[in-house]
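Enquirer: please find the sequence and the predicted model below.
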Amino acid sequence: MQNRQFGIFDLRQDKPCCIKPFPSSSSICKPVVDIDTSLIYLCGRGDSIVKVYEFDSKNKNYISELTQQNVGESLKGITLLPKRAVHVRDCEINTLLRVGNNKVSKNGSYVIRRASTKYQGDLYPESIWVGTNQTVEEFMKGENKKPKEINLECIFDSKGALDAAYEPEDVKEQKRIEKEKKEKEEREKKEKEEELKRVEEEKNRVVHKAPKIIRSTHFRHINTRAFNKNTNIIDCKVNTNNSQSLIKVNTKWVGIPWIGIGKVAVWPLEKSGKMIDPIFCDNGGNINDFTFDPFDDNILYIGGEDGKIKVFSIAPEGATKIKEIQAHNRKINGLYVNPFIKNCVISIGTEPCLKIWDIEKGESLFDVIGFGDNINNISFSWDGERIAVSCKDHIVRIINCRNGNIENQCEVPQNGGKGFLVSWCGRIEKLFIVGFNKMSQRGYSLIDIKDNMKIINNTVIDTESAILTPIYDEDLNVCYLIGRGAKTMHCFEITDEPPFVHPLNISTFNDVVYGFDKFHKQYCDIKKAEIMHLVLLNGEPPSAISQTSVYVPRVRLEYFQDDIYPETRKNEAIYTIEEWMNGVQKDIPYISLQPEGMKKLSEAPAENERAKYSYEQERKRIEKEEEEKRNAAIFDRVFDRMNEKRDTFDPIEDDSESWSDD
């Protein structure tokens, strides 16, 4: 019986070092050796297995088997590709070609390394150069030259480097000369251009003004921070067809127009999870607008297509309609509660007409007419004496709230088909206008009320189609613009200095926003430098309610940031209806937002001088944010799984009256 064998033969001692058996077959086995790595590949003609061995002269057995490759078909032969073909970046040490039935397959031998982005020099010793080492004449004369070797590190970044290494010396020299010539020409051309430019600048040189200094402001880096998803309210079935407002909120409830006809769904704000069986306020017809009473969290006003204002009282057990007023002959377009007068509601009809109501008595105080088209929105002045009204006839009007007279008006530049919205800019007596022009470009303008309604700023923002809604902070004189169906929030600071409107940071929300509302300033988290607390209606289509904090990045949060928290107007009614109509004047009550026990930043001891940017602090901050994101993702997965289990869980009814350990 003939068995195949292979072994290592020592030429210096003229005897074999070791002989090992090989799987029996009638085919002749041909070894393929890689002299760089001392690997031996064995396979016979007709075999389907390729065995890989390693030769080590320091090992007493000389040969150790590493692995075997089961091809699954009979092979006619194997060979190795040159070293220049291996993937050094992937830690491939050899590429084996296998000839099978009508095909040639390629198989690489890899070494698994953790840091494969670096060149692994211990895997790649210098490889013999395959080019000519000496001429025939030199060989015949008996000259003995050592073969040229190349380090494979040159192809770690580019295989072209190895191709260049194999080029003959005369070709390399020619390329070097051409490269130097080209670099010299480019350098001379660049020097000539710079000289011409210098001469031209010297010729036209003028005395330049002092460079413009970046304007200092506390609010340049206003940003948003979304609350954790476990605080979200999901599965909200929102009707987006008729209502001007898609979400309203106070410290206790959140309300949305429910899918179908004539219902507002009210849900506890602190109760997260799926909105199942909410409290319904049934209007009986299509809802055009709704709002909560700012002084009573349990009162909701609804205006519908039937022209009626309906008042609902909300309790955990359900909602009860307590009053109904026939406000307009046609449908109501908007509903606003006066933030200074108790039980005072302003309704906007399609006549067009604006009416101010005493809700308690169900009487109209006075009507305001004279509008050329439908009213878009209204905005109250800082003292409640006047309101600004935006109309589709491209005119903004100022109305006296005590007698209903139109005091002033002007045409705005935002005169496109989609109209515009107005916001009163606090105590600085200006109007901020945002809308579309005739070129369908979104933009804003600023109108000075004291200067006979003069337009002092008109700027284009972009060409997006989302309608921007303004929110003005009268304490900080910062205006926020949020687009319906967009993910961005534009911020502007309004001042008395030209150009009057100063762009701030553009913040991005996590999801598309279809509706939003905000809390009063006194409910913000002062200890985290929060200047506005938003409640958003997210999703596409909208189906989730989330909370987002608008904050100013600060370092010394252990102190009360009194430079960004001036005294704010207290959230309470100042006048009664009778006092207002009799012309009574009262001072507006303001409150300090300083938490008890916190020291003001202006009274804090000075900090030791430190570097403006600390890379160590930045690294720790990034690591902390990444850890918070990981923890939030884990919690979200667990929370979603619990919700799924809760939806599919069928509780077992037990008739027993009590449990016993017996």
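Expert: All right, it came through fine.
Enquirer: switch to C-alpha atoms for all contacts and neighbour counts from now on
Expert: Noted.
Enquirer: all the helices of this protein, residue numbers only.
Expert: Using DSSP state H, the helices of the chain run over 136-140, 160-165, 169-203, 577-581, 615-648.
Enquirer: against residue 569, how distant is the residue nearest to residue 384 when sequence neighbours are not counted?
Expert: Leaving aside its chain neighbours, residue 384 sits nearest to residue 340 (6.2 Å; criterion: C-alpha to C-alpha, 6 or more residues apart in numbering). Taken as C-alpha to C-alpha, to the nearest Å, the spacing of residue 340 relative to residue 569 amounts to 10 Å.
Enquirer: more neighbours: those two, which one.
Expert: residue 340 (22 against 18; other C-alpha atoms under 10 Å).
Enquirer: measure the more buried one to residue 580 for me?
Expert: 10 Å.
Enquirer: repeat for residue 226
Expert: Distance from residue 226 to residue 580, by C-alpha to C-alpha: 41 Å.
Enquirer: neighbour count for these two, which is higher?
Expert: For residue 226 versus residue 580, neighbours defined as other C-alpha under 10 Å are more numerous around residue 580 (18 against 14).
Enquirer: now do the contacts for the more buried one.
Expert: 341, 402 (C-alpha atoms under 8 Å, 6 or more residues apart in numbering).
Enquirer: below is an additional structure, to be compared with the one above:
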Amino acid sequence: MSRQVVRSSKFRHVFGQPAKADQCYEDVRVSQTTWDSGFCAVNPKFMALICEASGGGAFLVLPLSKTGRVDKNVPLVCGHTAPVLDIAWCPHNDNVIASGSEDCTVMVWEIPDGGLTLPLREAIVTLEGHTKRVGIVAWHPTAQNVLLSAGCDNVILVWDVGTGAAVLTLGPDVHPDTIYSVDWSRDGALICTSCRDKRVRIIEPRKGTIVAEKDRPHEGTRPVHAVFVSEGKILTTGFSRMSERQVALWDTKHLEEPLSLQELDTSSGVLLPFFDPDTNIVYLCGKGDSSIRYFEITSEAPFLHYLSMFSSKESQRGMGYMPKRGLEVNKCEIARFYKLHERKCEPIAMTVPRKSDLFQEDLYPPTAGPDPALTAEEWLGGRDAGPLLISLKDGYVPPKSRELRVNRGLDSARRRTPPEASGTPSSDTVSRLEEEMRSLQATVQELQKRLDRLEETTQAK
């Protein structure tokens, strides 16, 4: 009698653990917009989610530690004039977040370290160039201040956030229909896109050339999502002709046949893939269902190995994914998701069961740190570089908040100052600073008056 050999893997017993009630974010009104983004973005400092808001589009940003019931008057980021569709934290500055909206703009915001105390209406930069709603925003993984946006005008724009200019455009000749997903390769040399025209494309954005493309990776008509995974491979999620959900792994040099194609179930929610390059695990989160499936990718056949599934009772409206440097390494946590319910956000930790309290080096190889490997100019000039890696052995300590350098206002005044006068600011700069000081003093005085009035009314009561 032949016995089935069980493949050995240290990730075979990874399990999902939802946070206790007091570690969730309660009473948040998650956006009702029907759009296939995750609606949530997290980093080691903040949790952000797109919420319902009257009179335009808004999203909520909270310090990670501010769990529990969220005050209904909590200040929001509310500069967009129409619903927000996608948000993404900058990988090189934990205080900077980008948002794309139905108002056709992309905005970049700077969040103060302790979170917002007043509503934030003024973006650092507003990027205008799309003619229809912007559904996807994605930061370059290794080059500083490079941001990609994809709109329903079938155009992909790559921005230099430092100058506020669109430096690259991939027009409707590349994507003749709605773009469903965009993903950067690990070194940011290529992007992988999926489109309503049923094609997945691998593109060199600086040249505007299609390196490879696959027609109908999945036979169904529902949206396909595609991401880069381990070297030279992409993973796609989609639907069969019979509307069964599928996941497929492809070699980018031979896209004729998939390395692996698996059918999962008959749910209708689009599967959002999240890939962890440190462990080679891909997590599939179904939008509108209640499960997270995870698979390990290996270099030998059958390449894509099903590990397990985390299920809960309530379905998810969206999902955020924590970068590796934000995890608790002393608890053998290898991934953490932030699941959006209708009225709350629930962290879910993915853990490898181990007894030892010592640092597990095999689970935590050096991972992408917060420092950019390239400037925007170097990347646009043709250079590529993988992420600068850091060790998590002693835990991750976030660096002090960094200022986002933007060439406008005072910065552009500095740039206009001749080099020999760089020691002393120009009269133009001084007058602008004085004007700003007067404006700030007036605001402080106004706030003080309001406080005094409030105190008087409370005492009178």
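Expert: Perfect, I can see it now. From a predicted model like this one, the values you see are computed outputs, not experimental measurements.
Enquirer: counterpart of the residue nearest to residue 384 of structure 1 over in structure 2?
Expert: Under the alignment (TM-score structural alignment), residue 340 of structure 1 maps onto residue 142 of structure 2.
Enquirer: ok, now residue 373 of structure 1?
Expert: Looks like residue 373 of structure 1 aligns to residue 177 there (TM-score structural alignment).
Enquirer: quick check: its match touching residue 198?
Expert: No: taking contacts as C-alpha atoms under 8 Å, residue 177 of structure 2 lies outside contact range of residue 198: 9.4 Å.
Enquirer: follow-up on the earlier one: pretty sure the match of residue 340 of structure 1 is touching residue 187, no?
Expert: Yes: between residue 142 of structure 2 and residue 187 there is a contact under C-alpha under 8 Å: 6.3 Å.
Enquirer: now do the shared contacts for these two.
Expert: What both residue 142 of structure 2 and residue 187 touch, as defined by C-alpha under 8 Å, 6+ apart, is the set 385, 386, 387.
Enquirer: give me the neighbour count for residue 555 of structure 1.
Expert: So residue 555 of structure 1, with other C-alpha under 10 Å, has 8 neighbours.
Enquirer: whoops, I mixed them up, residue 472 of structure 1
Expert: 21.
Enquirer: quick one: the counterpart of it in structure 2 from residue 360 of structure 2, how far?
Expert: Taking TM-score structural alignment, the alignment pairs residue 472 of structure 1 with residue 275 from structure 2. Distance from residue 275 of structure 2 to residue 360 of structure 2, counting by C-alpha to C-alpha: 20 Å.
Enquirer: same check, this time on residue 299 of structure 2
Expert: Using C-alpha to C-alpha, residue 299 of structure 2 is found at 23 Å from residue 360 of structure 2.
Enquirer: these two: which is more packed in?
Expert: More neighbours surround residue 360 than the other of residue 299 of structure 2 and residue 360, with 16 against 9 (other C-alpha under 10 Å).
Enquirer: how distant is stretch 189-204 of structure 2 from the center of its chain?
Expert: Its chain's average C-alpha position is 18 Å from that of stretch 189-204 of structure 2, according to C-alpha atoms, centre = their mean, to the nearest Å.
Enquirer: what span of structure 1 lines up against that stretch?
Expert: Mapped onto structure 1 using TM-score structural alignment, stretch 189-204 of structure 2 spans residues 385-400.
Enquirer: in the matching stretch, what's buried?
Expert: Buried residues in stretch 385-400 of structure 1, counted by 16 or more other C-alpha atoms under 10 Å: 386-400.
Enquirer: ok, now stretch 254-273 of structure 2?
Expert: 255, 258, 259, 260, 261, 269, 270, 271, 272, 273.
Enquirer: contacting residues around that stretch?
Expert: 36, 38, 212-214, 222-227, 237-238, 243-251, 282-289, 301-304.
Enquirer: likewise stretch 7-21 of structure 2?
Expert: With C-alpha under 8 Å, 6+ apart as the criterion, stretch 7-21 of structure 2 contacts 68, 296, 307-308, 310, 346-353.
Enquirer: now the two most distant members of the residues you listed.
Expert: Taking C-alpha to C-alpha, the two most distant members of those are 68 and 296; they sit 34.0 Å apart.
Enquirer: those two: which is more packed in?
Expert: Of the pair residue 68 of structure 2 and residue 296, residue 296 is the one with more neighbours under other C-alpha under 10 Å, namely 20 against 15.
Enquirer: excluding chain neighbours, what is closest to that one?
Expert: According to C-alpha to C-alpha, 6+ apart, the nearest residue to residue 296 of structure 2 is residue 281 (4.5 Å).
Enquirer: before we move on, what about residue 105 of structure 2?
Expert: Using C-alpha to C-alpha, 6+ apart and skipping residues adjacent in sequence, the residue nearest residue 105 of structure 2 is residue 128, 5.2 Å away.
Enquirer: roughly how far does the one you found sit from residue 386 of structure 2?
Expert: 29 Å.
Enquirer: who's more crowded, those two?
Expert: Set residue 128 of structure 2 next to residue 386 and count neighbours by other C-alpha under 10 Å: residue 386 wins out with 17 against 14.
Enquirer: list the contacts for the more buried one?
Expert: With C-alpha under 8 Å, 6+ apart, residue 386 of structure 2 has these contacts: 142, 186, 187, 188, 373.
Enquirer: for those residues, which single residue is the most surrounded?
Expert: Result: residue 142 is most packed of the contacts of residue 386 of structure 2 (other C-alpha under 10 Å), 30 neighbours.
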